[in-house]
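S.K.: Predicted model and sequence follow; I will ask about them next.
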Amino acid sequence: MEFRNLGNSGLRISEIAYGNWLTHASQVEEDQAVACVRQALEEGITTFDTADTYADTAAEAVLGRALAGVRREEVEICTKVYFPAGGRGPNAHGLSRKHIHESVNGSLARLGTDYVDLYQAHRYDDMTPLEETMEAFADVVRQGKALYIGVSEWNAEQLREGHRLARELRIPFVSSQPQYSMIWRVIEGDVVPASRELGIGQIVWSPLAQGVLTGKYVPGQAPPAGSRATDDKGGADMVGRWLADDVLLERVQRLRPLAEQAGLSMAQLGVAWVLQNDNVSAAIIGASRPEQVTENARAAGVRLDADLMAAIDEVLDGSIERDPGMTRMPRRAEFPIR
């Protein structure tokens, strides 16, 4: 495993991070989830990403139990706040002072730790003043409940304003967690340049586009049994947008000889590709089996030459999304009050 600084901070994280969205307490049983976490540790992965909303709080609890007995100082635990997570009512989501303080306490209890290394705003809250949000995060840092602050799926303008307030409050705003892959490059135009300027590093999710870039989904064929496309607990909904595009799936199949020529599996090629971006501090992988962790972890330290990077672009040309406006930001007002 290799390690990178998270933005311009002194925090070192494994360049392959393990995430448990759509898997723990959902797609796989707990014994299998624990086995995947243990395999991640065996592969040298030290960075673990989760969120209070994953499996309606249950994913955090599974990760906490899976890491029980691991020396706390030897891992970096990252979680998030914003979406509804086990609560009801008008304050059960968002980035208000009330929701942040109540949520961090719940996350710490489920994770079985006194602090998280990175606490992240899971989305931007358009119904709460940003000053209130950042002041609440400052409280969390000063209380020792989080060491660093980050965000997920914020656009460049939001990053700049949040970072400005963080500097005024003297708290370390060091990370952004966007979707990023060979076919989803919406951060390259605005978010990455702003992040480089601000000293913010990317911890990217879905580097394999929900498994599409592994080549397992073949045009005209049913999805493989046990794949995310067959998961009725949320996985199928996420990958469905890619599976409807036969042109994209055909182009992905044409990446296979490029991967073989480089001595890589398709999954390793996809993870290694995002790590070529020097603003990416880590790529988050998920897994339903320990052997998937091992395969993906082998992308650490891989360097792709310029000819291979150009060949990938040529194959995927026409199927790459680059529009910065596609940064995912659901309006909070759209959430139902439960």
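M.R.: Nice, thanks for sending it over.
S.K.: C-alpha only now, for contacts and for neighbours.
M.R.: Fine.
S.K.: what's the closest non-adjacent residue to N279?
M.R.: Excluding the flanking residues, the one nearest N279 by Cα to Cα, 6 or more residues apart in numbering is G201, at 5.5 Å.
S.K.: Kindly report the same for S181.
M.R.: Taking Cα to Cα, 6+ apart as the measure, S181 lies nearest to P207, with 4.5 Å between them; neighbours along the chain are not counted.
S.K.: surely the one you found meets P178?
M.R.: No. Under the contact definition of Cα atoms under 8 Å, P207 does not touch P178, with a separation of 10.0 Å.
S.K.: So between these two, which is more surrounded?
M.R.: Set side by side, P207 and P178 give different neighbour counts by other Cα atoms under 10 Å, the larger being at P207 (28 against 24).
S.K.: And what about that one, helix, strand or coil?
M.R.: coil (DSSP: H, G, I helix; E, B strand; the rest coil).
S.K.: Same question for R123.
M.R.: Assigned state for R123: coil (three-state reduction, three-state DSSP).
S.K.: dump the residue contacts of the residue nearest the centre of the chain.
M.R.: In the chain, the C-alpha closest to the average C-alpha coordinate belongs to W205, at a distance of 3.3 Å (Cα atoms, centre = their mean). The neighbours of W205, taking Cα atoms under 8 Å, 6 or more residues apart in numbering as the test, are 177-180, 283-285.
S.K.: Distance from stretch 305-320 to the middle of the chain?
M.R.: Average the C-alpha atoms of stretch 305-320, do the same for its chain, and the two points are 24 Å apart (Cα atoms, centre = their mean, to the nearest Å).
S.K.: what does it rub up against?
M.R.: Under Cα under 8 Å, 6+ apart, the answer for stretch 305-320 is 182-185, 247-248, 251-252, 254-255, 258, 273.
S.K.: Filter those down to just the buried residues.
M.R.: Buried residues within the contacts of stretch 305-320, counting neighbours by 16 or more other Cα atoms under 10 Å: 182-185, 248, 251-252, 255, 258, 273.
S.K.: Can you flag which of the residues you listed belong to helices?
M.R.: Using DSSP state H, the subset of the buried ones among the contacts of stretch 305-320 located in helices is 248, 251-252, 258, 273.
S.K.: Can you give me the buried ones in the host helix or strand of H99?
M.R.: Take DSSP states H and E as the rule and H99 turns out to sit in helix 97-111. Going by neighbour count (16+ other Cα under 10 Å), the buried part of helix 97-111 is 97, 99-101, 103-104, 106-108, 110-111.
S.K.: Show me what that helix is packed up against.
M.R.: Secondary-structure packing of helix 97-111 (3 or more Cα pairs under 8 Å, 6 or more residues apart in numbering; DSSP states H and E): helix 58-66, strand 76-81, helix 130-142.
S.K.: next up, a second structure to put side by side with the first:
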Amino acid sequence: MEFRYLGRSGLKISEISYGNWITHGSQVEEDTAVACVHAALDEGITTFDTADVYAATRAETVLGRALKGQRRESLEIFTKVYWPTGKGPNDRGLSRKHIMESINGSLRRLGTDYVDLYQAHRFDHETPLEETMRAFEDVVRQGKALYIGVSEWRAEEISAALKIAEERGFDRIISNQPQYSMLYRVIEEEVVPLCEREGVGQIVWSPIAQGVLTGKYLPGQAPPPGSRATDDKSGADFVKVWMRDEILARVQELQPLAKEAGLTMAQLAVAWVLQNPNVSSAIIGASRPEQIRDNVKAAGTRLEAGLLARVDEVLGDAVVRDPAETRSPATRP
């Protein structure tokens, strides 16, 4: 495993991280979830990403139990706040009340005194940004989080938060967690240039486009039984964004490119996002330990410029560069 700095901070994270969005607490049994976490650790992954909303808080609990007994200083544990975790009017958003109560709940479920990175899971248009930033600052000052980041924020939102931090002397955002893959490149036009200038790193999710870039979904054929596209609990609606025959046919044309690079399709997809110098880590998920062992082989891979150009030629107009081009999965938690 190789490691990269998270943005312009001094924090190093594994360039492949393990996330448990739609697996822990919902898709797989806990013993399988624990086996996946332990497989990640065995492969050198030290960075683990979750959120309070995943599986209605159960995902944090499962991850905490799976990591119990590990040397805390050797891990980077990330979680997030924003989406509803209860029925009350203050059980959501980025108000000071919700942030301060949510960090305590996350720490309790994770079984740790602090998280390495606390992230705003989306931008809150109903709460003053300065209130949010001051609450995050206090979370850091209290030692409950070491760094702060955001997820799926637009360039202008990140810029506004950085300006407040500079003016008030608050801790700066060091990361953004966007969707990013060969098929979904929305961040490239505005978010990445801003973040490169400001020292904010990307921790990207869905680098394999929810399994579509593995090539297992074939045009004109029903999804394989038990795959994510057939399981409502594991995001079938999310995968459907990519399940058009014209997209699946383009993905199949990537097979010879992966073979030429000596990689599986999944490894090629993960390696592709890691070629972007602003990407600090690619999040992978898994419902079986062997998926982790396969995907981590993308770590340290350097793809030639000619191969990257051919990927662009193959995918062509199947690539999404503007969220208006599709009902973006980025709107989902």
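M.R.: Received it, and whenever you're ready, just let me know what you need. On a predicted model such as this, the values are computed, not experimentally measured, just so you know.
S.K.: Would you pull the TM-score for this pair?
M.R.: Here the TM-score for the pair of chains, by TM-score structural alignment, normalised by the length of the second structure, is 0.97; 330 aligned residues with a Cα RMSD of 1.5 Å.
S.K.: which among the buried ones among the contacts of stretch 305-320 of the first structure gets closest to A156 of the first structure?
M.R.: Nearest to A156 of the first structure among these is R185, at 14.2 Å by Cα to Cα.
S.K.: how close does the helix holding H99 of the first structure sit to the second structure?
M.R.: After superposition onto the second structure, helix 97-111 of the first structure sits on average 0.3 Å from its aligned residues (mean Cα distance after the TM-score superposition for the first structure).
S.K.: quick one: that helix to helix 130-142, angle?
M.R.: Between the axes of helix 97-111 of the first structure and helix 130-142, defined by axes from the mean of the first three to the mean of the last three Cα atoms, to 10 degrees, the angle is 30 degrees.
S.K.: quick one: helix 97-111 of the first structure aligns where in the second structure?
M.R.: Residue correspondence for helix 97-111 of the first structure in the second structure, counting by TM-score structural alignment: residues 96-110.
S.K.: Need the contact partners of that stretch.
M.R.: 52, 57, 60-65, 79, 81-82, 90-92, 113-115, 131-132, 135-136, 139, 144.
S.K.: Of those residues, which count as buried by neighbour count?
M.R.: Members of the contacts of stretch 96-110 of the second structure that pass the buried threshold by neighbour count (16+ other Cα under 10 Å) are listed as 52, 57, 60-64, 79, 81-82, 90-92, 114-115, 132, 135-136, 139, 144.
S.K.: mean deviation of the helix or strand encompassing L117 of the second structure from the first structure?
M.R.: Taking DSSP H and E as the definition, L117 of the second structure sits inside strand 115-120. For strand 115-120 of the second structure, the mean deviation from the first structure after alignment is 0.2 Å (mean Cα distance after the TM-score superposition for the first structure).
S.K.: Which elements pack onto that strand?
M.R.: Where contact means 3+ Cα pairs under 8 Å, 6+ apart, strand 115-120 of the second structure is packed against strand 76-81, strand 145-151.
S.K.: distance from the centroid: which residue in the first structure tops it?
M.R.: The outermost residue of the first structure, judged by C-alpha distance from the chain's mean C-alpha position using Cα atoms, centre = their mean, is G220 at 30.0 Å.
S.K.: That one: what's it in contact with?
M.R.: Neighbour list for G220 of the first structure: D246 [criterion: Cα under 8 Å, 6+ apart].
S.K.: cool, and F335 of the first structure?
M.R.: F335 of the first structure is in contact with no residue at all, counting by Cα under 8 Å, 6+ apart.
S.K.: Who's the closest spatial neighbour of R58 of the second structure, skipping the chain neighbours?
M.R.: Here the nearest residue to R58 of the second structure in space, its sequence neighbours aside, is G25; by Cα to Cα, 6+ apart that works out to 5.2 Å.
S.K.: Tell me, how many residues neighbour the aligned partner of that neighbour in the first structure?
M.R.: Structural alignment places G25 of the second structure opposite A25 in the first structure (criterion: TM-score structural alignment). Per other Cα under 10 Å, the neighbour tally for A25 of the first structure reads 21.
S.K.: Correct me if wrong: A25 of the first structure contacts A59.
M.R.: Yes. Between A25 of the first structure and A59 a contact is recorded at 5.5 Å, counting by Cα under 8 Å.
S.K.: What residues does the closest residue to A39 of the second structure other than its chain neighbours make contact with?
M.R.: With Cα to Cα, 6+ apart as the measure, P289 is the residue that lies nearest to A39 of the second structure, at 5.7 Å, once sequence neighbours are left out. Contacts for P289 of the second structure (Cα under 8 Å, 6+ apart) come out as 32, 35-37, 39-40.
S.K.: P289 of the second structure maps to what in the first structure?
M.R.: When the first structure is aligned by TM-score structural alignment, P289 of the second structure is paired with P290.
S.K.: what does P128 of the second structure give?
M.R.: Alignment note: P128 of the second structure maps to P129 in the first structure; criterion TM-score structural alignment.
S.K.: what are the ranges of the strands in the second structure?
M.R.: Along the second structure, the segments classed as strands by DSSP state E run 3-5, 12-14, 16-19, 47-49, 76-81, 115-120, 145-151, 173-177, 201-204, 279-284.
S.K.: Distance to E189 of the second structure added to the ones you listed, as TSV?
M.R.: Formatted as TSV, the strands of the second structure follow (distance: least, Cα to Cα, whole Å):
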stretch	distance to E189 of the second structure
strand 3-5	22
strand 12-14	25
strand 16-19	24
strand 47-49	26
strand 76-81	25
strand 115-120	22
strand 145-151	17
strand 173-177	15
strand 201-204	14
strand 279-284	14
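S.K.: Let me know the distance separating the residue nearest to S328 of the second structure when sequence neighbours are not counted from R332 of the second structure.
M.R.: Take S328 of the second structure and drop its neighbours on the chain: the residue closest to it by Cα to Cα, 6+ apart is V241, 7.6 Å away. As for V241 of the second structure, its distance to R332 of the second structure is 12 Å (criterion: Cα to Cα, to the nearest Å).
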